[in-house]
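J.: With the input below, show me the fold.
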Amino acid sequence: MLESLHQIDVELFLKVNRDMGNPFFDWLLPLMRNRYFWAPLYLFIIIFCVKEYKKRGWYIIGMLAFTVAMGDLIASRVIKPLAGRLRPCNNLDLVGELVRRVPCGSGYSFPSAHATNHFAMAVFLIFVFYDKWKPILPIGLAWAFLISFSQIYVGVHYPIDTLVGALLGSLIGFTTSIIYKKIQPQV
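T.: Sure, this is the predicted structure:
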């Protein structure tokens, strides 16, 4: 059963990483997974929250930072060392089959911390802002999905890594949004 699942995961990985390859994705998707590319968005979120929500905005930013910290801690420090799954770009069985589009890195693959963190942020922000701005739902999920998909395309994660990261991140974002709603200042 696990071997069959692993084989399906590898086949799907190769379909995305190798078979979907094209110059546009080769240019775009490495950018999508780069945290510096998204720095203006993160800065906008901070400025928007503080400007529009004042004291409450600082709570939103604090809980958002806590959300990312929890996602990173659980994915990178707890689960990855326990699972010990090699990244596809470090898997010697795939050397001749995959396309390396970014440096591989030495860390483990399962789950994807990028997927965990970005789905955690997206879900947290969706639950905080959905009542006032409905488009945040599709935009937030599409943003987190694009970053997660990019991880597969560039060759650093298997699809199951990003799927589990997305589920874990969504759970973390949902949980921290509940905590935020309980502790937010009433202004």
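J.: For the rest of this, base every contact and every neighbour count on C-alpha atoms.
T.: Noted.
J.: What is the neighbour count of residue 174?
T.: 23 (other Cα atoms under 10 Å).
J.: Just to check, it is in contact with residue 126?
T.: No: taking contacts as Cα atoms under 8 Å, residue 174 lies outside contact range of residue 126: 9.0 Å.
J.: To compare with the earlier structure, here is another sequence to fold:
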Amino acid sequence: MDTLLQADTDLLLALNGSSSQFVDGLMMALTSGFTWIPMYVALLYLVVKNSETMGQIVLVVACAALCVLLADGIADGIVKPSVERFRPCNDPSLRNLVQLV
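T.: Got it, this is the predicted structure:
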């Protein structure tokens, strides 16, 4: 477990503490919700184009929404409370090493 935690910390500091404008900009773009809107629109277009009835479209969209709700509910309701791990910006050992934007 210590090896996994050390690898996690090393990866965090490599991505967050790189002092590279390119990496910082890339991470900001990837974590922005607006970045992913074109992908969602394209997926919705493919579902509509490849479905024969409105019922199929509704079923696919409803199942996708259910998957997102279940994943978020399990992560926020079960995993996070049971793990009780500090967020990197609140971890006392990393607080001075992590750059907050």
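J.: So after superposing, what's the score?
T.: Here the TM-score for the pair of chains, by TM-score structural alignment, normalised by the length of the second structure, is 0.79; 99 aligned residues with a Cα RMSD of 1.9 Å.
J.: what about the spatially most central residue of the second structure, distance to residue 25 of the second structure?
T.: The second structure has residue 31 as the residue nearest its centroid, 7.0 Å off, counting by Cα atoms, centre = their mean. Using Cα to Cα, to the nearest Å, we find residue 31 of the second structure at a distance of 10 Å from residue 25 of the second structure.
J.: And residue 34 of the first structure? What does it align with in the second structure?
T.: Using TM-score structural alignment as the criterion, residue 34 of the first structure maps onto residue 32 of the second structure.
J.: whoops, I mixed them up, residue 92 of the first structure
T.: Under the alignment (TM-score structural alignment), residue 92 of the first structure pairs with residue 92 of the second structure.
J.: so how many other residues sit close to that match?
T.: Neighbour number of residue 92 of the second structure under other Cα under 10 Å is 11.
J.: do residue 74 of the second structure as well
T.: The local packing of residue 74 of the second structure (other Cα under 10 Å) involves 12 other residues.
J.: Same question for the one 4 residues further on.
T.: Number of residues near residue 78 of the second structure (other Cα under 10 Å) recorded here: 11.
J.: With the first structure overlaid, report how far stretch 57-70 of the second structure is off on average.
T.: Between stretch 57-70 of the second structure and its aligned stretch in the first structure, the superposed structures give an average distance of 1.5 Å (mean Cα distance after the TM-score superposition for the first structure).
J.: Same question for that stretch: list its buried residues.
T.: 57, 61 (16 or more other Cα atoms under 10 Å).
J.: Does residue 144 of the first structure touch residue 124 like I think?
T.: No: using Cα under 8 Å, residue 144 of the first structure makes no contact with residue 124, being 11.8 Å away.
J.: out of the two, which sits in the busier spot?
T.: In terms of neighbours (other Cα under 10 Å), residue 124 is the more surrounded of residue 144 of the first structure and residue 124; the figures are 29 against 25.
J.: Noted, bye for now.
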